[in-house]
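Enquirer: Predicted structure and sequence below. I'll ask about it afterward.
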Amino acid sequence: MEAISINLGNMPIFDGHNDALTRLWLSDDPDPVHAFIHQRLAGHMDLKRCQQAGFVGGMFAIFLPPYAYVKQHHPNKLFDPRATDFSQQQIEQICLEQLNLAQQLAQRSHDIQICTSVEEIQRCRAQQKLAMVLHMEGAESLQHNPDLLDVFYQAGLRSIGPLWNRPSRFGHGLNAKFPHSPDTGAGLTVEGKAFLQRCADRKIVVDVSHMNERAFWDSVDILQQPIVATHSNAHALCPQARNLTDAQLKAIRDSQGMVGINFDVAFLRADGQRNADTPIDVILDHLDYMMDRLGEEYIGFGSDFDGALISTELEDVTGISKLIERMQQRHYSSELIEKLCWRNWLDVLNRIWL
């Protein structure tokens, strides 16, 4: 990519993970697309705040929320209040509805575009558009209908986390109380391994952020492409099962992969507590630790905006400017800040997509 002189006061941000599409799907607003484009929303992101923050793009997740959460907080979204879980048909419908929301955002705003190449992301950055890279967090919608992968791919999907916390046909999932090692059960199933290969054949990013340790190493054995964790932190600093051990970080580095730092305080704090009264410097502590093990080229942001409890000091997407100020206070060079804020993400996407 071309060398560009960057004003740190107007640093572009490309982020590895957010749940804005799921928040829009859960919204009670009769027109959530209009609200995202034209209003200030209750969550961490909307178009105006992204523009204010210099947030030029990121991975926008299509995600199936837990049934119990939807039943408690958004019962109007349930298909059958008497059921105890979503049917496979409903899972597929929910994910297709979130895909449709992404398509509507791009159709109804000249300032938003679904991107499938780094060149398109770069053009969006130059034109001050919001670049959406479609990601699927947990691939349950694809587990019984493999042809759906091509439907989503043709619509722009370029990144998939095959597993979430729940078990599926693809693997055991990852769910454990704090503190815990990432070794929480079995790895990928035969179907899961075949699914990873199908994704790799299409040059889709495979996200290991919600994989347990055995599934992670299964993925390392299968994939001949960079290993990516879109929103994970250092297990040595916060022993959540979903955070990455030093051995995992080394494997990601060796693959020329990528880790996006998760801003959720429960995955940052040494005590694992969901406490928003957490200084944002802890994000930099994880950055420093992982740069020591990954190098400067393989790490960036993976905020989990609209799907996380973040520091009240950070507040929302506009708070990234405070992170940049803290980086400067820790004497990060302008070149390093540029790498962490956007360039590293675009480099790893190039390594996978080309």
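Expert: Everything's here; your move.

Enquirer: Please make it C-alpha for all contacts and neighbour counts, starting now.
Expert: Noted.

Enquirer: For the nearest residue to Trp164 once chain neighbours are set aside, which residues are in contact?
Expert: Spatially, and ignoring its direct neighbours in sequence, Trp164 is nearest to Gly138 (4.6 Å; C-alpha to C-alpha, 6 or more residues apart in numbering). In this structure, Gly138 makes contact with 63-64, 160-164, judged by C-alpha atoms under 8 Å, 6 or more residues apart in numbering.

Enquirer: Mark which of the residues you listed are part of strands, please.
Expert: 63, 160-161 (DSSP state E).

Enquirer: JSON lines please, covering these and showing neighbour count and distance to Ala234.
Expert: JSON lines is the format used below for the ones in strands among the contacts of Gly138 (neighbours: other C-alpha atoms under 10 Å; distance: C-alpha to C-alpha, whole Å):
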{"residue": "Phe63", "neighbour count": "26", "distance to Ala234": "24"}
{"residue": "Ile160", "neighbour count": "24", "distance to Ala234": "21"}
{"residue": "Gly161", "neighbour count": "23", "distance to Ala234": "19"}
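
Enquirer: now, which of the contacts of Gly138 sits nearest Glu191?
Expert: Comparing the contacts of Gly138 against Glu191 with C-alpha to C-alpha places Pro162 closest, at 10.9 Å.

Enquirer: List the residues that contact the closest one.
Expert: Contact analysis of Pro162 by C-alpha under 8 Å, 6+ apart lists 136-140, 170, 192, 196, 206-208.

Enquirer: Isn't Tyr289 up against Cys238?
Expert: No. Taking C-alpha atoms under 8 Å as the definition, Tyr289 is not a contact partner of Cys238, at 11.5 Å.

Enquirer: Looking at those two, which has the bigger crowd around it?
Expert: The residue with more neighbours, out of Tyr289 and Cys238 and counting by other C-alpha atoms under 10 Å, is Cys238; that gives 24 against 16.

Enquirer: so that one makes contact with Ala270?
Expert: Yes. Contact criterion C-alpha under 8 Å: Cys238 and Ala270 qualify, at 4.5 Å.

Enquirer: Export the ones in strands among the contacts of Gly138 to CSV and append columns for distance to Pro12.
Expert: Formatted as CSV, the entries for the ones in strands among the contacts of Gly138 read as follows, by distance: C-alpha to C-alpha, whole Å:
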residue, distance to Pro12
Phe63, 26
Ile160, 24
Gly161, 25
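
Enquirer: how about the strands in the protein?
Expert: 13-18, 55-63, 112-114, 130-137, 157-161, 205-206, 228-229, 258-261, 299-301.

Enquirer: Output those strands in a markdown table; the columns should cover distance to Leu354.
Expert: Listed next are those as a markdown table, based on distance: least, C-alpha to C-alpha, whole Å:
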| stretch | distance to Leu354 |
| --- | --- |
| strand 13-18 | 19 |
| strand 55-63 | 18 |
| strand 112-114 | 18 |
| strand 130-137 | 15 |
| strand 157-161 | 12 |
| strand 205-206 | 11 |
| strand 228-229 | 16 |
| strand 258-261 | 16 |
| strand 299-301 | 20 |
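
Enquirer: Presented hereafter is structure B, for comparison with structure A:
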Amino acid sequence: MKFSFFDGHNDTLLNLYNNHKNDAESFFNTLSGGHIDYERAVNSGMEGGFFAIFPPPYTSLSLPDPEKFLTPEGYDVPLPEAVDPEACRKVTDEMIDLLYQIETNSNHRFKVVKDSNELEKTVQNGQMAAVLHFEGAEVISPDLSNLEYYYEKGLRSLGLVWSRPNAFAQGVPYRYPSTGDIGPGLSEQGIALVKKSNQFGIMLDTSHLNEKGFWDVVAHSNAPIVATHSNAYALSPISRNLTDEQLKAIGDSNGVAGVTYSVNMLRKDGKMIQETPIGEVVSHIRYIVQLIGAEHVALGSDFDGTTLPNEINDVTDVPKLIEALEKDGFTNDEIERICFRNWHRVLADTWK
């Protein structure tokens, strides 16, 4: 049986912006060096996903190599400094324009969706559905005065942080072995942002957020708790992954954890080794399903934003992962939930 899937997180806009001259038409060609373009995605069964805007105030993003920050037990990459919000706004606005130019150039094949009815109709019509997501809230003014502006521009999913601090919260550094219990919780502005996002119906993403910040979101949000691209700490004890207690809070809220294919977040040793079996992704999915149920697990690849296992070289290999789920004994109903129905549900429960 062939399954479609909805991807919980990709950085394809960043790839286009940095490596393909911010050219929307490139998305409809085969992108050398990238993980997603339109033809490969559609042929693989990708019905849509969260298209992230990550706004580094510089021309390219180079993640520090953990091997350069080794400790006796693993590694400890320093937390980057906060960045200039104005520089982030410029990049963000340009990438929003890029997303809508993709829609314009698509000949009705690609649509930015803003409510759950539009999402369902877009998928039923065979169009690719894109959710506009911010990976980090640097562009939002601390007084929230421009949140409505970005909502009107289509913002429907907001990650409070990337792995750096901002006015609202602090992200976790890449540290192994370590929980995410590093640094303070949400600021007063961060709590206000959670509540205002609830009012607008903007989904909040806790991936990259430290543990105290996560529990502040749980305390102050009235929407499902979501982590778009985070794995199980019990299987890979890296700071970016979620403890059992955090995963249970996601389940209790009727939320979703999107399992990422990032190799260092899959492996027990936390290393950036591409010779990581596809079975490690299945293991994280199985673990979370057994802990909180198949209705609370989804796919959150981090395509175009991370180092992948060789067996998931790009979006065309997602069917291999789905086949591995079938071989592991997941039912068709469970696979449909994991592949797309859980994302549809949590967005319908969040969006106004």
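Expert: Perfect, I can see it now. Nothing here was measured: the structure is a model prediction, and the numbers come from that model.

Enquirer: Superposing both, give me the TM-score.
Expert: TM-score for the superposed chains, counting by TM-score structural alignment, normalised by the length of the second structure: 0.91, backed by 335 aligned residues with a C-alpha RMSD of 1.9 Å.

Enquirer: out of the contacts of Pro162 of the first structure, who's nearest Leu130 of the first structure?
Expert: Distance ranking of the contacts of Pro162 of the first structure against Leu130 of the first structure, using C-alpha to C-alpha, places Met136 first at 18.5 Å.

Enquirer: and the gap between the closest one and Ala276 of the first structure?
Expert: Distance from Met136 of the first structure to Ala276 of the first structure, counting by C-alpha to C-alpha, to the nearest Å: 27 Å.

Enquirer: Neighbour count: the two, which is higher?
Expert: Looking at Met136 of the first structure and Ala276 with other C-alpha under 10 Å, you find the greater number of neighbours at Met136, namely 25 against 17.

Enquirer: counterpart of that one in the second structure?
Expert: Across the two structures, Met136 of the first structure finds its equivalent in Phe134 of the second structure, going by TM-score structural alignment.

Enquirer: all helices of the first structure, in order?
Expert: Ranges of helices within the first structure are 20-26, 32-38, 47-53, 67-73, 88-108, 118-127, 148-154, 190-201, 213-222, 246-254, 281-294, 320-329, 334-338, 344-353, based on DSSP state H.

Enquirer: which of these sits most buried?
Expert: By mean neighbour count, with neighbours taken as mean count of other C-alpha atoms under 10 Å, helix 20-26 ranks first of the helices of the first structure at a mean of 22.

Enquirer: contacts for it?
Expert: Residues outside helix 20-26 of the first structure that contact it (C-alpha under 8 Å, 6+ apart): 32-33, 36, 43, 45, 60-65, 74, 77, 97-98, 101-102, 305-307.

Enquirer: mind running it again at 6 Å?
Expert: For helix 20-26 of the first structure, contacts defined as C-alpha atoms under 6 Å, 6 or more residues apart in numbering pick out 32, 98, 306.

Enquirer: what span of the second structure lines up against it?
Expert: Matched against the second structure by TM-score structural alignment, helix 20-26 of the first structure falls on residues 12-18.

Enquirer: One more: stretch 91-100 of the first structure?
Expert: Stretch 91-100 of the first structure corresponds to residues 88-97 in the second structure, going by TM-score structural alignment.

Enquirer: mean deviation of that stretch from the first structure?
Expert: Superposed on the first structure, stretch 88-97 of the second structure shows a mean distance to its aligned partners of 0.7 Å (mean C-alpha distance after the TM-score superposition for the first structure).

Enquirer: which outside residues touch stretch 210-217 of the first structure?
Expert: Contacts to stretch 210-217 of the first structure, defined as C-alpha under 6 Å, 6+ apart, come from residues 163-164, 174, 182-184, 187-188.

Enquirer: Alignment lookup: Gln122 of the first structure to the second structure.
Expert: Across the alignment, which pairs residues by TM-score structural alignment, Gln122 of the first structure is matched by Glu120 of the second structure.

Enquirer: That match and Glu86 of the second structure, how far apart?
Expert: With distances defined as C-alpha to C-alpha, the gap from Glu120 of the second structure to Glu86 of the second structure amounts to 35 Å.

Enquirer: same check, this time on Gly279 of the second structure
Expert: If you go by C-alpha to C-alpha, the gap between Gly279 of the second structure and Glu86 of the second structure works out to 43 Å.

Enquirer: got it, and Gly49 of the second structure?
Expert: Gly49 of the second structure sits at a distance of 27 Å from Glu86 of the second structure (criterion: C-alpha to C-alpha).

Enquirer: swap in Arg40 of the second structure?
Expert: Look at Arg40 of the second structure and Glu86 of the second structure: by C-alpha to C-alpha, they are 35 Å apart.

Enquirer: what does Val289 of the second structure give?
Expert: If you measure Val289 of the second structure against Glu86 of the second structure using C-alpha to C-alpha, the figure is 41 Å.

Enquirer: ok, now His9 of the second structure?
Expert: In terms of C-alpha to C-alpha, His9 of the second structure sits 24 Å off from Glu86 of the second structure.

Enquirer: swap in Asn166 of the second structure?
Expert: Distance from Asn166 of the second structure to Glu86 of the second structure, counting by C-alpha to C-alpha: 13 Å.

Enquirer: on that earlier part again, now the helices of the first structure in TSV, with distance to Val228 of the first structure?
Expert: Converted to TSV, the helices of the first structure look like this (distance: least, C-alpha to C-alpha, whole Å):
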stretch	distance to Val228 of the first structure
helix 20-26	20
helix 32-38	28
helix 47-53	24
helix 67-73	28
helix 88-108	22
helix 118-127	16
helix 148-154	19
helix 190-201	12
helix 213-222	10
helix 246-254	7
helix 281-294	12
helix 320-329	22
helix 334-338	19
helix 344-353	9
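
Enquirer: do you know which of those lies nearest Ala234 of the first structure?
Expert: The closest of the helices of the first structure to Ala234 of the first structure is helix 281-294. By C-alpha to C-alpha, the value is 6.2 Å.

Enquirer: Pull up the aligned stretch in the second structure for that closest one.
Expert: Mapped onto the second structure with TM-score structural alignment as the criterion, helix 281-294 of the first structure occupies residues 279-292.

Enquirer: Without its sequence neighbours, what residue ends up closest to the aligned residue in the second structure for Pro182 of the first structure?
Expert: Residue pairing (TM-score structural alignment): Pro182 of the first structure is matched to Gly180 of the second structure. Closest residue to Gly180 of the second structure apart from its sequence neighbours, by C-alpha to C-alpha, 6+ apart: Ser239 at 4.4 Å.

Enquirer: State the number of residues packed around the counterpart of Gly319 of the first structure in the second structure.
Expert: Alignment note (TM-score structural alignment): Gly319 of the first structure maps to Asp317 of the second structure. The local packing count at Asp317 of the second structure equals 17, with neighbours defined by other C-alpha under 10 Å.
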